[in-house]
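**Student:** make a model of this:
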Amino acid sequence: MARSATLIRSATAVALAAVVAASAGCTAGKDDPLAGTDLASAPRNGVRDGGTLRWAVDAAPGTLNAFQAGANETTSLVAGAALPAAFRLDGQGRPQMDTDLLRSAKVVRTEPQQVVSYRLNPKAVWSDGRPIGAADFTAQWKALRGADDAYWTARNAGYDRISSVTAGKDAHEVKVTFGKRYADWQSLFTPLYPKAVTGTAKAFNEGARRALKVTGGPFSVRSASGKSVTLVRNTKWWGDRAKLSELVLTATPAHQRAADLASGALDVAEVDRDVTGKNVAVYRTRAASYTQLALNGSTGPLADEDVRHAVARAVDRRAIAKAVLGPLGLPDEPLGNHLLLLTQSGYADHSSALGTADTKAARAMLAAAGWQRTALDPGSGGAARSGAGAAERNQAAPAHKVEVSVVEPAKTVLRKDGKALTLRFVLPKSSATLNTVGDRIATMLSGIGVRTELQRVADDSFFRDHVAAGDFDLALYGWPGTPFPATDTRPIFAKPEPAPDGSLVVEQNYPRVGTDLIDQLFDQAAGELDPAKARDYAARADARIWSAAGSIPLYQRPELVALRKDVLNAGAFGFATPRFQDIGFRK
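**Tutor:** So this is what the prediction gives:
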């Protein structure tokens, strides 16, 4: 539920977290889902002082250092509660200056170099009593700029553009000078770690993996284990005092959460179905992530852009969004943008660069590409059936059994050079929603003569062995949204480049479809300080991504969060950063 201002989780964690989707209706909360949040909102004076709140998470944090590859959503929650931030997000994914840390933050010069001045809150101190200052900003920049391989960092975007970080005219000002202009400067220093964590490679790599001894938020970390993290009030916190005495984040399987909420063992949990009951209410919004159909353009029939276009045009995105979101009472508009979500400021639909669902047009594209309609082999039919290679696949990989079924065209199949147009569609076995969506897409493709082999694989194998490895024709997985698309989505759509050993460097572009123009537009957006011009570059990049037909956004995912009815200021946050000091229990 919580969002940091940058995408700092590993690609695997992001994608696997995004495959979970809801499958039933829920009760409405008090906030407008169109605004991006749905919370049990209340003023602070209505929240009881004290108490322990138990919050379900998918997994314990792999590390408490949010800039390492092992960071996950729980790491982001801990960072949001225990560390200062330059900017936090509102419900529309817009960065808002955090006044607990900063009095001001602005670009004070653009020529000959971009300079940002941060004016610090004089009251801001670490939990060991040391004032937060330029030394902390400097240490974080040096750790994350990518100049020293000794630091095990997951990302250096933005920090690699900084040329210097210095103290300003007094101890409460920090000046950051960029060697290369950076439009997304508001993404930096969120979260901000003390120099004790970032000052040396050894401290960065190991010092904050299992403990965070010095903090700078309303909570401090008392303990962290393989199952839970316990946060307690930070007595040195200078802002509004945390209402809760303790916040416990506990790894809880999805199937166990409803029972734990009913029994009182949990107070807050994201759920995948309606668990409304006597003591529990469910809040809903559109999540800060989306589900897409990926078309692997590196090999097989989909290496032909015309075939990708035909397949994409055969998919009725509106029908899919309605089927997934309609039963939840959420707006069922399909997602028309790769870079911004429907609940974000500045969202615009650029899917016209691809075109609307049109079976007749898709058939014509395939015919023009040389795929001819021929009669089905005797004994085939339109119904799904077990694939001919299912037994062999299962025997070959007993540790990760693959369930295979085939959806055949109703009457005729497309062939070229004697081969049928067959696409392997890989899906994570445990996600009922994604499997249902996959079945719908396979049926749609059968209408244009495409034969689809659905391969349902184990969750721990899905992303690692198939998506990231390029072992698929079609796949369904998700990505998080971001307020900084020029920075955070560039690796997802960057043009793959050949490595010296002959392999393909794809960054996070798993469909392996990209162009030089898309890369150029991202670079221009990242360096453009005029917001209107930066948005124009991003919009043009999005239109080109649609036209390349490697990634087809389907819908912004639903977010359902169940609360015990006495919990306040929590719920479905969407993009919004939780204000942890206000969360608590009704008086």
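
**Student:** going forward, measure contacts and count neighbours with C-alpha atoms only.
**Tutor:** Will do.

**Student:** residues in contact with Thr190?
**Tutor:** With contacts taken as C-alpha atoms under 8 Å, 6 or more residues apart in numbering, Thr190 has the following neighbours: Ser4, Ala5, Thr6, Pro84, Ala85, Ala86, Phe87, Arg88.

**Student:** could you do Ala208 as well?
**Tutor:** Ala208 makes contact with Thr63, Leu64, Asn65, Val197 under the criterion C-alpha under 8 Å, 6+ apart.

**Student:** still on that earlier bit, now for the contacts of Thr190, which sits with the most neighbours around it?
**Tutor:** Highest neighbour count within the contacts of Thr190: Ala5, with 29 neighbours (other C-alpha atoms under 10 Å).

**Student:** mind checking what secondary structure that residue has?
**Tutor:** Secondary structure of Ala5, reduced to three states by DSSP: H, G, I helix; E, B strand; the rest coil: coil.

**Student:** distance of it relative to Leu342?
**Tutor:** 18 Å (C-alpha to C-alpha, to the nearest Å).

**Student:** do the same with Asn296
**Tutor:** Separation of Asn296 from Leu342 (C-alpha to C-alpha): 26 Å.

**Student:** so how many other residues sit close to the residue nearest to Ala303 when sequence neighbours are not counted?
**Tutor:** Leaving out its chain neighbours, the residue that sits closest to Ala303 by C-alpha to C-alpha, 6 or more residues apart in numbering is Gly297, at 4.2 Å. Neighbour count for Gly297, taken as other C-alpha under 10 Å: 26.

**Student:** hmm, Gly297 is touching Tyr510, no?
**Tutor:** No - Gly297 is not in contact with Tyr510 according to C-alpha atoms under 8 Å; the separation is 9.2 Å.

**Student:** here's the other one to compare against:
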Amino acid sequence: MSRWWLVVVFTATIALVAGCGVDLAGGGSSSSTQPQMNFQPRDKLRDGGSLTTAIVEVSPQWNTFHADGTAYTLALWRWYNPSLAFFAPDGTYSFNRDYLTDVRTELINGNTQVTYTINPKAVYNDGTPIDWRAFENTWRINRGTDANYVISASDGYDRIASVTPGRDARQAIVRFNGVWAWPNGLFNILVHPKVDTPDLFNKAYLQAPHNEWGAGPYVVKSYDRNAGVVVFERNPKWWGQPGKLDRRVFRQMEDQAAINAFSNGEIDAIGVGSKDNRARVLTMSNVDIRTSATPQQSLLVVNLDTPVLRDIRVREALLRGIDRATLARIRFTGLNYSEPLPGSLSLYAFQPGYEDNVSASITYDQAKARALLDQAGWTPGDDGIRRRGGAALEVSLPILGDSPAITNIVRALQAMLAQIGVKVDIVVRPSSDFSKVIINKEFDLFMMGFASSDPYGMAYFCQVWCKGSQLNKAGAGSRELDAEIARVATIADPAEQIKAGNIVERKAFAQYSDLPLFNGPQMVAVKHGLANYGAGLFYIGPVENIGWEK
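**Tutor:** Coordinates of the predicted model:
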């Protein structure tokens, strides 16, 4: 993969644990960093059955490498495309032997070199061999040298000097320029060699899954664009062990519809990271609640394209006016859970090298916030809302879906900012508008999330903070900051790179563009007997082993 972060809806309940352990629930009853997945060997699972879960949206863009792809895109992608890498819950890498027979990383003449030996059985559904050309095409598109390819990120791929065949076409040799500290974060998924023009890359996957360019234990049986329903079935061309499930179904649903469907037995698993939904499932029989820490961030993004928010004093005032501790208490009410306020968008508190890089520049201080707004020329009116030149200091904040938990958080934030003289207009939109809101930047302030696709957070520092990055939704950044980020990326030792990255991240937060709010644990309610699924930290495993116990 080329990215750690994937954009997700700011949500409290609907989980996304598509066999890869990425849950977007954001709530739980324990701060445990141990996975709860009900790990079972294949011989303990029955053949057949179906698994149906809710999904926030079926993204219009099915190409997970594209900048418009989200965590939901990746969740669907993994069910019918090659997944070359597995990760244990603690983030330990291993390769998928259905696709690779060996991965060898070496340092040759001061340059990192990775040799991938490809399983001779590996073939795309259209008959194209999975060989070095897939690796070469993935690198060529994602290295960032052709702006016509609208990619999510080039991190790591832009450090590669060449991708060439090895002893034969079934071996790919990847040579880097210098040392790259995070090689296991690359080529975990691939772009089909036939997707070889910007037009195909950018447009072919719009509302179209393209089974023929996929490979793996499942294929898309049907995709109902209007209903937001995707159904997978076993792939007759798969050379590995067959999927245990007959059917895997994703249904786009709002929060309340999803919890009702779970209560009625219409779906089999759901995130229950809110007080009301957790209490509701606790009364149900034959239901397990699986909880662990989560590799996910919830944050507030400030849109620097909004004229009044271009003034750094106004942005600083906004962020200093927000009491994150109170928002976290609201978020975790009824969950018997607490956590330190998050201090990084690069690492989690449970990862080595984590530091609090937020508090150096952003602390809750409404007196300071009011003084900053005074300096910027915004004076309070009779209604308490500040004005300058006759215009009110007013910003919009869209929320997606109908989660009461999220509504409570946003109302609290609205009240906090009113105390410093800022009017926040809350706009309620359906969850299915997520990609539209993000892509078109239809917000002044926006609560959203980032979910991780692997544990190498510092490798993808540029995604969030580099100027012009597709995941820099605030639009912050500078040439000077970009240069510092690039310098950090050249540090060969992972631990030293993390130390240097922490220093630079403190400068990035001083732009007052992004504010981490909370992480929370994964908390997933599942029907009893569902195996190899749930709250898995960094876990990514074989989707063919998800199923029901005998």
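
**Student:** next, the TM-score between them, please.
**Tutor:** Superposed pair, TM-score by TM-score structural alignment, normalised by the length of the second structure: 0.80. Supporting alignment: 527 aligned residues with a C-alpha RMSD of 4.0 Å.

**Student:** before we move on, the earlier item: which ones are touching the residue nearest to Ala303 of the first structure?
**Tutor:** Ala303, Asp304, Glu305, Arg308, Asp473, Pro511, Arg512, Val513, Gly550.

**Student:** kindly recompute the last result at 6 Å.
**Tutor:** Ala303, Pro511, Arg512, Val513 (C-alpha atoms under 6 Å, 6 or more residues apart in numbering).

**Student:** among the contacts of Ala208 of the first structure, which are in helices?
**Tutor:** Val197 (DSSP state H).

**Student:** neighbour count and distance to Asp38 of the first structure for the contacts of Ala208 of the first structure - can I get that in JSON lines?
**Tutor:** Output for the contacts of Ala208 of the first structure, formatted as JSON lines (neighbours: other C-alpha atoms under 10 Å; distance: C-alpha to C-alpha, whole Å):
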{"residue": "Thr63", "neighbour count": "23", "distance to Asp38 of the first structure": "29"}
{"residue": "Leu64", "neighbour count": "27", "distance to Asp38 of the first structure": "28"}
{"residue": "Asn65", "neighbour count": "30", "distance to Asp38 of the first structure": "29"}
{"residue": "Val197", "neighbour count": "24", "distance to Asp38 of the first structure": "35"}
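
**Student:** burial of Ala261 of the second structure, as a residue count?
**Tutor:** A count of nearby residues for Ala261 of the second structure, using other C-alpha under 10 Å, gives 18.

**Student:** Ser292 of the second structure: which element?
**Tutor:** Ser292 of the second structure is part of strand 287-293 when elements are defined by DSSP states H and E.

**Student:** show me what that strand is packed up against.
**Tutor:** Counting contacts by 3 or more C-alpha pairs under 6 Å, 6 or more residues apart in numbering; DSSP states H and E, strand 287-293 of the second structure is packed against strand 521-527.

**Student:** measure how the strand it packs on sits relative to strand 287-293, angle-wise.
**Tutor:** Interaxial angle, strand 521-527 of the second structure versus strand 287-293 (axes from the mean of the first three to the mean of the last three C-alpha atoms, to 10 degrees): 160 degrees.

**Student:** and strand 521-527 of the second structure, how far out from the chain middle?
**Tutor:** On the basis of C-alpha atoms, centre = their mean, to the nearest Å, strand 521-527 of the second structure sits 18 Å off its chain's mean C-alpha point.

**Student:** give me the residues contacting that strand.
**Tutor:** With C-alpha under 6 Å, 6+ apart, strand 521-527 of the second structure has contacts from 23, 25-28, 268-273, 287-294, 534-535.

**Student:** quick one: the corresponding residue of the first structure for Leu345 of the second structure and Phe204 of the first structure, what's the gap?
**Tutor:** Mapped onto the first structure by TM-score structural alignment, Leu345 of the second structure lines up with His338. Distance of His338 of the first structure to Phe204 of the first structure, computed by C-alpha to C-alpha: 33 Å.

**Student:** who's more crowded, these two?
**Tutor:** Per other C-alpha under 10 Å, whichever of His338 of the first structure and Phe204 has more neighbours is His338, with 29 against 25.

**Student:** now do the helices in the stretch 1-150 of the second structure.
**Tutor:** 71-77, 132-142 (DSSP state H, counting those that start in this stretch).

**Student:** so for the residue mapped onto Tyr364 of the second structure from the first structure, what's the nearest residue that isn't a sequence neighbour?
**Tutor:** Counting by TM-score structural alignment, Tyr364 of the second structure corresponds to Ala357 in the first structure. With C-alpha to C-alpha, 6+ apart as the criterion, Ala357 of the first structure has its nearest non-adjacent residue at 4.6 Å, and that residue is Arg313.
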